[in-house]
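[1] Sequence and predicted model, in that order:
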Amino acid sequence: MTIYLQLYWEFFKTGLFAIGGGMATLPFLKDIGASTGWYTYSDLMNMLAVSESTPGPIGINMATYVGYLVGGLPGAVIATLGEVTPSIIVILLIAVLLKNFQDNQYVNWAFYGLRPASTGLIGGACVAVMLEVLTFVHISAGGIVNTFGLEGGQIFNLPALALAAVLLVLTNWVKKVKEWHPIVFIGLSAVVGVIFHFGGV
């Protein structure tokens, strides 16, 4: 029972404070993994890949994934409920109150501060994902400031960089291809990963 309460509480906090959408949950999920030992940072990157390639909001998908990993089907349900409970409460309060305060200067100032805060959270998560996936730089959380180390002799993961560069070009500048559904790119990337693996790249 304790593990289910912990799952609910950890994801309740994540849902309450991860302002800015699903990617903003990544710093919280990283802290959960570090403090509980439920998963490693590499596991988190795999969860991110699975959550991005499945239907639904990424934050909720991640909560469901972690919950199932830790507590099976009941854990998945409880972690997901923990993630969505704050959103339900807050959006109901906002729906009731914002109409009365939408022209209030303090409310406008609060949103002015929330926008860059959420951008910073998302940006930090993106940098961490890029370092983990595209380089061999290892991030260690310890003390006030993270430390960085190098795994092996190389800095850059060249196959991952090449794949990311190809996808960047295809999804932004090749007119016929950029109209494809994102699931096509996710599927093709998975195939490339299998080919690279069996090819020993």
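    Everything's here; your move. Numbers count the residues shown, from 1 in each chain.
[2] contacts and neighbour counts: CA atoms only from here.
    Will do.
[3] Can you report how many residues lie near Phe28?
    20 (other C-alpha atoms under 10 Å).
[4] Same check on Leu93?
    Neighbour count of Leu93, defined by other C-alpha under 10 Å: 11.
[5] How about the secondary structure of it?
    In the three-state summary, Leu93 is assigned as helix, counting by DSSP: H, G, I helix; E, B strand; the rest coil.
[6] ok, now Asp103?
    Per three-state DSSP, Asp103 ends up coil.
[7] right, and His138 touches Gly149 too?
    Yes. Under the criterion of C-alpha atoms under 8 Å, His138 makes contact with Gly149 at 5.0 Å.
[8] more crowded one of those two?
    Legend: neighbour count by other C-alpha under 10 Å for His138 and Gly149, higher for His138 (15 against 11).
[9] Just after the helix or strand that one falls within, pick out the following helix or strand.
    Using DSSP states H and E, the element containing His138 is strand 137-140. For strand 137-140, the succeeding helix or strand toward the C-terminus, using DSSP H and E, is strand 147-150.
[10] contact partners of the strand holding His138?
    By C-alpha atoms under 8 Å, 6 or more residues apart in numbering, the residues outside strand 137-140 that reach it are 131-132, 146-151, 155.
[11] hmm, which of these are the buried ones?
    131-132 (16 or more other C-alpha atoms under 10 Å).
[12] distance from the centroid: which residue in this structure tops it?
    What lies farthest from the middle of the chain is Asn100; by C-alpha atoms, centre = their mean that is 33.8 Å.
[13] Comparison target, given below:
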Amino acid sequence: MLWTLLVTFFKIGLVSFGGGYAILSVIEREALSQQWMTSVDFAQAVTLAGMAPGPIATNSAVLIGYKVAGIPGAGAATIGMILPSFIIIIALAVFFFKVGRERLLQMIFYGLKPMVAALIVYAAYRVGVNGQPLLGINGHTLAVVLIFIFAMIGTMKYHLHPLVVLSVSALMGIAFFM
């Protein structure tokens, strides 16, 4: 099982372009296909991973690895997740500092940014609805949307500290879902 965790998260790490939130849908697909957890479990794990310091993808790997195989599983998943990034960033650093600010490289980055944004929006959608598609407006959907709107306005317009947004969102969750 440890080898499966290591290899699975190594493969995920190889395609983790755009940061942790952008790759959450890939992590979810693997966790579900391996039957390591349900969609609801995954959404809860991502919520917990987002509250902890550090990259959310790595934190998610730790939580999934721990659920599957305890502390050794958490270690295997974490190593698998970060090893590709380590190797790739070393190669990119060598390339970037040799090539510098070539126009082609800048155009590639401009092309990748919208793709990364789309992956992040998709991951937010999946986590926000606990892996369930929105089939209509109901109390749960409305509560999720209100918490989302508060979090967006609080961070973007009022520049609230993330811990304030996190705390108020948690209280809103208690109020809405109690």
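    Arrived safely. Since this is a predicted model, take the numbers as computed values, not measurements.
[14] Leu93 of the first structure versus the residue farthest from the centre of the first structure, what's the distance?
    Asn100 of the first structure sits 11 Å away from Leu93 of the first structure, going by C-alpha to C-alpha, to the nearest Å.
[15] Next: Gln105 of the first structure.
    Taking C-alpha to C-alpha, one finds Gln105 of the first structure at 19 Å from Leu93 of the first structure.
[16] Does Val116 of the second structure belong to a helix, a strand or coil?
    The local conformation at Val116 of the second structure, judged by three-state DSSP, is helix.
[17] Which residues are in contact with the residue nearest the centre of the second structure?
    Centrality entry for the second structure: nearest residue to the mean C-alpha point is Tyr21, 3.2 Å, by C-alpha atoms, centre = their mean. Counting by C-alpha under 8 Å, 6+ apart, Tyr21 of the second structure touches 56-57, 119-120, 123-124.
[18] Any idea how many residues pack against Leu48 of the second structure?
    Using other C-alpha under 10 Å, Leu48 of the second structure is surrounded by 14 other residues.
[19] What's the match for it in the first structure?
    Per TM-score structural alignment, the equivalent position to Leu48 of the second structure in the first structure is Val50.
[20] Sticking with that match, tell me its helix or strand.
    Val50 of the first structure belongs to helix 41-52, assigned by DSSP H and E.
[21] Check the offset of that helix from the chain's centre.
    Centroid separation for helix 41-52 of the first structure versus its chain: 8 Å, with C-alpha atoms, centre = their mean, to the nearest Å.
[22] tell me what that helix is packed against?
    Under the contact criterion of 3 or more C-alpha pairs under 8 Å, 6 or more residues apart in numbering; DSSP states H and E, helix 41-52 of the first structure touches helix 26-36, helix 58-101, helix 105-134.
[23] switch to 10 Å and redo it
    Identification of packing neighbours for helix 41-52 of the first structure by 3 or more C-alpha pairs under 10 Å, 6 or more residues apart in numbering; DSSP states H and E yields helix 26-36, helix 58-101, helix 105-134, strand 137-140, helix 182-198.
[24] tell me the most buried of these?
    For these, the largest average neighbour count (mean count of other C-alpha atoms under 10 Å) is found in helix 58-101, namely a mean of 19.
[25] what angle sits between that helix and helix 26-36?
    120 degrees (axes from the mean of the first three to the mean of the last three C-alpha atoms, to 10 degrees).
[26] Give me the mean deviation of helix 58-101 of the first structure from the second structure.
    Comparison of helix 58-101 of the first structure with the second structure after fitting gives an average deviation of 0.9 Å (mean C-alpha distance after the TM-score superposition for the first structure).
[27] Measure how far stretch 35-43 of the second structure is from the centre of its chain, please.
    Relative to its chain's centre, stretch 35-43 of the second structure lies at 14 Å (C-alpha atoms, centre = their mean).
[28] next one: stretch 106-119 of the first structure
    21 Å.
[29] go on, stretch 150-161 of the second structure?
    The chain centroid and the centroid of stretch 150-161 of the second structure are separated by 20 Å under C-alpha atoms, centre = their mean.
[30] buried stuff in it?
    150-151, 154.
[31] Point out the ones among the residues you listed that are inside helices.
    The members of these that map onto helices under DSSP state H are 150-151, 154.
[32] what's the spacing between Ile155 of the first structure and Gly21 of the first structure?
    31 Å.
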